[in-house]
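*Asks:* here's my sequence, what's the structure:
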Amino acid sequence: METKLMYRVEEVAKLLDVGRTAVFDLIRNGELASVKIGGARRIPRQAVDNYIEHLMEGAL
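*Replies:* Alright, predicted model coming up:
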């Protein structure tokens, strides 16, 4: 199975079970790293992993 290196905002929203607006808020607040490729916003897989790890640290 191929693992994606970059995700669209919609894909991250689905992975995190939140709306697109929540993902854009996370990006705007600096909680989730993203890059622009041309006019497209992409979130690196590592940024999603880091964000989830950060959430888990707060849950312990």
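*Asks:* when you work out contacts or count neighbours from here on, use the C-alpha atoms and nothing else.
*Replies:* Fine.
*Asks:* count of neighbours near the closest residue to Met6 other than its chain neighbours?
*Replies:* Spatial nearest neighbour of Met6, excluding adjacent residues (CA to CA, 6 or more residues apart in numbering): Pro44 at 4.4 Å. Using other CA atoms under 10 Å, Pro44 has 18 neighbouring residues.
*Asks:* quick check: Pro44 vs Ala59, distance?
*Replies:* According to CA to CA, to the nearest Å, Pro44 stands 23 Å off from Ala59.
*Asks:* let's see this one next, to set against the first:
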Amino acid sequence: MSTSTPPIAYSIKQATEVSSLGKTTLYRHANRGNLRLVRVGGRTIIPADSLHALLSGGK
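*Replies:* Alright, predicted model coming up:
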């Protein structure tokens, strides 16, 4: 069964793949407050809405 539900969050690696931005660039935007990172257990994830906002020029 394969559904194409859009992701609600991305790992750092997934975010680099879908955005074509490097890991350092993503962390730089997070440090500037332009991208939200969330720690869940031992993982850092990026909520999809935050990544989409960054890529569309918003916050």
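*Asks:* ok so, going back, which position in the second structure pairs with the residue nearest to Met6 of the first structure?
*Replies:* Counting by TM-score structural alignment, Pro44 of the first structure lines up with Pro47 in the second structure.
*Asks:* can you check Ala22 of the first structure too?
*Replies:* Mapped onto the second structure by TM-score structural alignment, Ala22 of the first structure lines up with Thr25.
*Asks:* also Val9 of the first structure?
*Replies:* Aligned by TM-score structural alignment, Val9 of the first structure pairs with Ile12 of the second structure.
*Asks:* now that match. Nearest residue, chain neighbours left out?
*Replies:* The shortest distance from Ile12 of the second structure to any non-neighbouring residue, by CA to CA, 6+ apart, is to Ile45 (6.2 Å).
*Asks:* OK, contacts around the one you found?
*Replies:* Ala9, Tyr10, Ser11, Ile12, Leu37, Val38, Arg39 (CA atoms under 8 Å, 6 or more residues apart in numbering).
*Asks:* and of these, the nearest to His29 of the second structure?
*Replies:* Leu37 (10.0 Å; CA to CA).
*Asks:* ok, that closest one - how many residues close by?
*Replies:* 23.
*Asks:* tell me how far the residue lying closest to Arg43 of the second structure once chain neighbours are set aside lies from Asp49 of the second structure.
*Replies:* Counting by CA to CA, 6+ apart, Arg43 of the second structure lies nearest to Ser11, which is 7.8 Å off, once chain neighbours are set aside. Distance of Ser11 of the second structure to Asp49 of the second structure, given as CA to CA: 13 Å.
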